[in-house]
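**Student:** Structure here, sequence nowhere to be found:
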């Protein structure tokens, strides 16, 4: 196991290119982007989305950095739906874009980023956090209290 120092911080619009870089690595790993043309389309659309969504806090991301290089990323889309009994404010967060560069995996980075997402949700009044987990992510999400509902996992806070 390698030993390295890292710090975590909330992403800003200045981090868009790094968020896109890791998002593309994730898509390539999942086989969702298979050509340079697809990569260019996703890059352009994601940049446009993030410029707006990061500015108005519809999308919140935390980054793990080592030697000023982004090595892990989390993403969270905030939205408001009509209130219901378990969530009278209707504020929800969808976790996505969790990705750690392969050589840094197994060091607890995803957990730290997810904990930051959950804390941010508590701070801003989100009641329900949900996600679609990869097989690799399921153990982590379970450890942090997420449970299965249909094909999703959720956490009420």
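**Tutor:** Cool, the structure landed. Computed from a prediction, not measured in an experiment: that's the story for all the values here. Numbering: from 1, shown residues only.
**Student:** CA atoms for contacts and neighbours, from now on please.
**Tutor:** Fine.
**Student:** where do the helices sit along the chain?
**Tutor:** For the chain, the helices defined by DSSP state H occupy 16-30, 36-55, 109-124, 138-143.
**Student:** With respect to residue 131, which of these lies nearest?
**Tutor:** Across the helices of the chain, the minimum distance to residue 131, taken as CA to CA, is reached by helix 138-143, at 9.3 Å.
**Student:** Work out the gap between that closest one and the centre of the chain.
**Tutor:** 15 Å (CA atoms, centre = their mean, to the nearest Å).
**Student:** One more: stretch 36-54?
**Tutor:** 16 Å.
**Student:** Buried residues of it, list them for me.
**Tutor:** 42, 43, 46, 47, 50, 53, 54 (16 or more other CA atoms under 10 Å).
**Student:** now swap in stretch 62-75 and tell me
**Tutor:** By neighbour count with 16+ other CA under 10 Å, stretch 62-75 contains the buried residues 62, 63, 64, 65, 70, 71, 72, 73, 74, 75.
**Student:** take a look at this one as well, against the first:
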């Protein structure tokens, strides 16, 4: 198994895997699912693949398609005492196809993403985990940061 950078040709599979993740996340919590997200997601992937603030890593399935994927994003906010350069990372869309789980794909992808963050000088990375994946992330050193995670959503 090898982790590689995603290409434009992978976008349909990346959208499929994101849908797998959305279905799984809905089991753990109640967040609203919008109907018309697939086209916007595909377009955004097309725009961001290869940009210096985005890493999209995949593992190919043995036959065809993708077995797993993960996305790393780098954001910038104002510098502060705990984030002197203001840059932080966010891992999004870590997904393994149900038929390919428990084979180390997620471990390989999160390892590659953390290496990319280190090479990019990013010192803080956040993510949201499903209950299935939380033990894996904790093995890589992800911890509760002591602050509650709060979210605001517009009602309109």
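**Tutor:** Done, it's in. Since we're looking at a predicted model, the values are computed, not measured.
**Student:** Now the TM-score, please.
**Tutor:** After superposition, the two chains reach a TM-score (TM-score structural alignment, normalised by the length of structure 2) of 0.81; 143 aligned residues with a CA RMSD of 2.1 Å.
**Student:** picking up where we left off before, export the buried residues of stretch 62-75 of structure 1 to a markdown table and append columns for distance to residue 9 of structure 1.
**Tutor:** As requested, the buried residues of stretch 62-75 of structure 1 are exported to a markdown table (distance: CA to CA, whole Å):
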| residue | distance to residue 9 of structure 1 |
| --- | --- |
| 62 | 6 |
| 63 | 6 |
| 64 | 7 |
| 65 | 8 |
| 70 | 10 |
| 71 | 12 |
| 72 | 11 |
| 73 | 10 |
| 74 | 11 |
| 75 | 12 |
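**Student:** circling back: looking at the buried residues of stretch 36-54 of structure 1, which one is closest to residue 83 of structure 1?
**Tutor:** Closest to residue 83 of structure 1, out of all of those and judged by CA to CA, is residue 53, at 22.7 Å.
**Student:** Enumerate every residue touching the closest one.
**Tutor:** Contacts for residue 53 of structure 1 (CA atoms under 8 Å, 6 or more residues apart in numbering) come out as residue 59.
**Student:** Could you measure from the aligned residue in structure 2 for it over to residue 125 of structure 2?
**Tutor:** Superposed on structure 2 with TM-score structural alignment, residue 53 of structure 1 falls opposite residue 48. For residue 48 of structure 2, the distance to residue 125 of structure 2 (CA to CA, to the nearest Å) stands at 19 Å.
**Student:** Kindly report the same for residue 94 of structure 2.
**Tutor:** From residue 94 of structure 2 to residue 125 of structure 2 the distance is 14 Å (CA to CA).
**Student:** So between the two, which is more surrounded?
**Tutor:** Set residue 94 of structure 2 next to residue 125 and count neighbours by other CA atoms under 10 Å: residue 94 wins out with 24 against 18.
**Student:** Now which residue in structure 1 aligns to the more buried one?
**Tutor:** Using TM-score structural alignment, residue 94 of structure 2 pairs with residue 98 in structure 1.
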